[in-house]
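1. below: sequence and its predicted model.
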Amino acid sequence: MSGGRDLGRWADRLWAAATAGDEQAAVGVARDALDAGVDMEALLLDVVGAVQARVGAEWAANRISVTQEHVVTAVNERVIAALADHPGARRREGSARGRLAVACVDGEWHALPARLLAEVLRLRGWTVDYLGAQVPTQHLVSYLHRTGPDAIALSSSIATRLPAAHAAIAACRATGTPVLVGGAAYGPGGRYARLLGADAWAPDARAAADLLARGLPRRPPAPPQAAGRLPHLDDQEYTLLTRSSADLVRELMDELERRHPAVARYTPRQRQATAEDLAHVVEFLAASLYVDDPELFSGFLTWTASILTARDVPTGFLLSALDLLARRLTGLPRAAGVLAHAREVLCGGLVPAPVPGPGKPE
């Protein structure tokens, strides 16, 4: 395997080709790397994966646009497809270890991390069914009954997808299939994985492949209603917030316009962007209530503030939004606590764990 410095140089070359939108050049870089002796797994994770991670960092710093990050992601997908067909992608083992499924939970469109995992598992000798992005839970269950894989890996990058991930984990566990989860949605150290009933969590593709090689335990099928039950949801705060979210966003937007004359003068495009930001605030508040963790919400707001700052957008409306939400959610004590914690964090009183936001590229 090439050293880290050599891999960095290959990643720089791939970045140059990908940002130029040159698929042929990008595939050529990957093939040249293989010809130079770079290990296929290292090429996938430490070159293609590194370029994809750089997309997120560059977008967050406002050095590339959303369109550009989509271009790079599309090129990376083309590179992965080309590598999958390359003779160097032959399995390292003499025979398949077993059958695995890899999928993104319903509503999760960040598919590239799952695709990288699928290719790494194939390299390591598994037969892998890669099911792609945004797989409805009922389709997952149908697939598991039909094919009976040894385990399923579920990927999710955005914390607002945690309720969908919970439903998918419970449904898969009900079939007796071990569930491995991964992705930023599950929080620092995978803190939400066990909470939601997963059998295991992995921080990256290598760790996931190592875990699966050791084998996940097959537990007796668990009824969906018992798998990862969250007693704190009995207070109905999450349900009440999600049911009223659309009205809440409209009310917040109207109140911001009354409080801040500059907002009232926004163009239609600026209004739409602000309404979308407010919708994300409400969505992440709901996700925080779902897992009963104030740090999820405060981390999202801190991340959002950094994104806005990089774009020279005033961040004061975030505090205004918190105040307005607190006034409208007085009957929800857990929500009030989450909002108070977030205000303290935004005002510099605490340091939250980083939580990626909804605009983070794949």
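-> Everything's here; your move. Numbers count the residues shown, from 1 in each chain.
2. use CA for all of it now, contacts and neighbours both
-> OK.
3. how close does the spatially closest residue to residue 128 that is not a sequence neighbour sit to residue 118?
-> Nearest residue to residue 128 in three dimensions, chain neighbours excluded: residue 100, at 4.9 Å (Cα to Cα, 6 or more residues apart in numbering). Distance of residue 100 to residue 118, computed by Cα to Cα, to the nearest Å: 9 Å.
4. the more surrounded of these two?
-> residue 118 (26 against 21; other Cα atoms under 10 Å).
5. give me the element that one is part of.
-> Using DSSP states H and E, residue 118 maps to helix 112-123.
6. okay, and residue 50 sits in which element?
-> Counting by DSSP H and E, residue 50 is part of helix 49-60.
7. cool, and residue 128?
-> Assigned by DSSP H and E, residue 128 belongs to strand 127-132.
8. beyond that strand, next helix or strand please.
-> Scanning onward from strand 127-132 (DSSP H and E), the first element met is helix 137-147.
9. this is the comparison structure:
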Amino acid sequence: MSLAITADARAAFDRHLAHGDEAAAAGLAVRLVEDGVSAEDVLLDLVGPAQVTVGARWAAGEWTVAQEHAATHVSEQAIAAVSAVTAAVPHGPRADGTAGGVLVACSDGEWHVLPARILSEVLRLRGHDVRFLGGHVPEARLVSELHQTGPDLVALSCTLPMRLPLAHRLIQACRPVGVPVLAGGTGFGPDGIWARTLGADLYAADAPTADELLRRQWPPPLAGRPSIDPACAEAYAQFVRRRSELLHRVVARLHERHPALRDPTDHEYDTTTANLSNLLDSLAAAVFVDDTQLFTDFLSFATAFLTARSLPPDHLGTVLETPAELLRDAPLFMGQLDTGRGWLANNA
């Protein structure tokens, strides 16, 4: 039985992340393993929770993007250090005792790679043959990997629901070659509800659960059945063609109503523009999966995000005016926008 992660170890690791001290963080992680803490516990009970705290500090406006990126880099180095000093268990889920091949990838447009990296390491430690492709894996690259390496399973990570339409393309790319997909990450919604909508064969909320599912049956069956409404898919496709125009109009409207946000040298300029882009993509993703919760969840995040930076949340109401004017001929989008405006009226 391995030792547990102590509160002192957690506090020390958090300090190393805050100071961007990769040597100290990696050294602490390795010492814990050498002292008898399992590598899996270091990854799941130290690095993972610490990174959640990093994200919370950024969302609350306590840390800048640069601080968040630096801390994430430190976490990645700690994972690499743990991986370098640990060996995988020499068995896997197949009946003959050999490990199964798992290809781990982040959805197209998804740069939050740490959860997928931890998944890869935990599966490796548990005996799986794992190949990690990293973040932002476009469809063409995934298809190439499928044909060149012939994995038994694709584990697809998505942390942002706005990327679900792109995740759907990757899931569907696996179908012609008969490779099942295990979905994971907060982007797939509560209990993985949108993973099922997209047609993933399995969903796991964390790495141990993923391993347990794979051990029940290897390789997993192709059980996923996408339930994307063709009308929703067509509405999304039409949005993609108009996205650039919509974003331009939304930014112009916001600057017209709030001139203080026009200055590109202001530290909030890039943040505001990025949030407008994310808002439109969340709106489109909500239409794609036909679920208003996706859009209202983003509005809830954006309200808290703006408030933490002393920016009036009523910016969101201004932002929603322009899509409502330009998408009057798109009833599915209008339904989402009406729900969003109603949510803002009651909560912002």
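-> Sure thing, it's come through. From a predicted model like this one, the values you see are computed outputs, not experimental measurements.
10. re earlier: mean distance between the helix holding residue 118 of the first structure and the second structure after superposition?
-> Its matched residues in the second structure lie on average 0.7 Å from helix 112-123 of the first structure after superposition (mean Cα distance after the TM-score superposition for the first structure).
11. what's next to that helix, contact-wise?
-> 41, 44-45, 49, 73, 77, 80, 84, 89-92, 102-104, 127-130, 132, 154-155, 183, 205-206, 208-209, 362 (Cα atoms under 8 Å, 6 or more residues apart in numbering).
12. how about the residue nearest to residue 128 of the first structure, what's its partner in the second structure?
-> Residue pairing (TM-score structural alignment): residue 100 of the first structure is matched to residue 102 of the second structure.
13. that's a strand at that match, yeah?
-> Yes: read with DSSP: H, G, I helix; E, B strand; the rest coil, residue 102 of the second structure is one of the residues of a strand.
14. just to revisit the earlier point, my guess is the residue nearest to residue 128 of the first structure contacts residue 152. True?
-> Yes: counting by Cα atoms under 8 Å, residue 152 is a contact partner of residue 100 of the first structure at 5.8 Å.
15. now do the shared contacts for those two.
-> Between them, residue 100 of the first structure and residue 152 share no contacting residue, judged by Cα under 8 Å, 6+ apart.
16. can you give me the strands in the second structure?
-> Using DSSP state E, the strands of the second structure run over residues 101-106, 129-132, 153-157, 181-184, 202-203.
17. mind checking which of those is nearest residue 256 of the second structure?
-> Proximity to residue 256 of the second structure (Cα to Cα) singles out strand 101-106 among the strands of the second structure, at 37.3 Å.
18. what sits against the one residue sitting closest to the centre of the first structure?
-> The centroid of the first structure falls nearest to residue 157 when counting by Cα atoms, centre = their mean (0.5 Å). By Cα under 8 Å, 6+ apart, residue 157 of the first structure lies in contact with 108, 110, 183, 184, 185, 186.
19. the last one matches what in the second structure?
-> Looking back up the chat, that one is residue 186 of the first structure. Taking TM-score structural alignment, residue 186 of the first structure has residue 188 as its aligned residue in the second structure.
20. isn't that match up against residue 194?
-> Yes: using Cα under 8 Å, residue 188 of the second structure makes contact with residue 194 at a distance of 4.9 Å.
21. what residue of the first structure takes the place of residue 169 of the second structure?
-> Using TM-score structural alignment, residue 169 of the second structure pairs with residue 167 in the first structure.
22. quick check: that match touching residue 137?
-> Yes: at 7.2 Å, residue 167 of the first structure counts as touching residue 137 under the criterion of Cα under 8 Å.
23. thinking again about what came up before, now do the shared contacts for residue 100 and residue 118 of the first structure.
-> Contacts common to residue 100 of the first structure and residue 118, judged by Cα under 8 Å, 6+ apart, are 128, 129.
24. show me what residue 298 of the second structure aligns to in the first structure.
-> Counting by TM-score structural alignment, residue 298 of the second structure corresponds to residue 300 in the first structure.
25. and that match, how many neighbours?
-> Neighbour count of residue 300 of the first structure, defined by other Cα under 10 Å: 25.
26. that one contacts residue 285, correct?
-> No: Residue 300 of the first structure is beyond contact range of residue 285, at 9.2 Å (criterion: Cα under 8 Å).
27. list residues touching both of these two?
-> Joint contacts of residue 300 of the first structure and residue 285 (Cα under 8 Å, 6+ apart) do not exist.
28. post-alignment, stretch 65-83 of the second structure versus the first structure, mean distance?
-> Overlaying the first structure shows stretch 65-83 of the second structure at a mean distance of 0.9 Å from the equivalent residues (mean Cα distance after the TM-score superposition for the first structure).
29. run the chain-centre distance for that stretch.
-> What separates the centre of stretch 65-83 of the second structure from the centre of its chain is 17 Å, taken as Cα atoms, centre = their mean, to the nearest Å.
30. give me the buried positions along it.
-> Using 16 or more other Cα atoms under 10 Å as the burial criterion, the residues of stretch 65-83 of the second structure that qualify are 67-83.
31. got it, and stretch 260-271 of the second structure?
-> For stretch 260-271 of the second structure, the neighbour count (16+ other Cα under 10 Å) marks 261, 268 as buried.
32. who touches stretch 327-341 of the second structure?
-> 232, 235, 283-284, 286-287, 292, 295-296, 299, 317, 320, 324.
33. cutoff 6 Å now
-> Identification of contacts with stretch 327-341 of the second structure by Cα atoms under 6 Å, 6 or more residues apart in numbering yields residue 296.
34. residues contacting the aligned partner of residue 111 of the first structure in the second structure?
-> In the second structure, residue 111 of the first structure lines up with residue 113, judged by TM-score structural alignment. Counting by Cα under 6 Å, 6+ apart, residue 113 of the second structure touches residue 135.
35. if I look at residue 113 of the second structure, how far off is residue 289 of the second structure?
-> For residue 113 of the second structure, the distance to residue 289 of the second structure - Cα to Cα - is 23 Å.
36. next: residue 277 of the second structure.
-> 19 Å.
37. more neighbours: the two, which one.
-> Neighbours per residue (other Cα under 10 Å) separate residue 277 of the second structure from residue 289, with residue 289 holding more: 22 against 17.
38. how about the residue mapped onto that one from the first structure: what's its closest non-neighbour residue?
-> Matched by TM-score structural alignment, residue 289 of the second structure corresponds to residue 291 in the first structure. In this structure, residue 291 of the first structure finds its nearest non-sequential neighbour in residue 192, 7.2 Å apart by Cα to Cα, 6+ apart.
39. what is the burial count for the one you found?
-> Close neighbours of residue 192 of the first structure, defined as other Cα under 10 Å, add up to 21.
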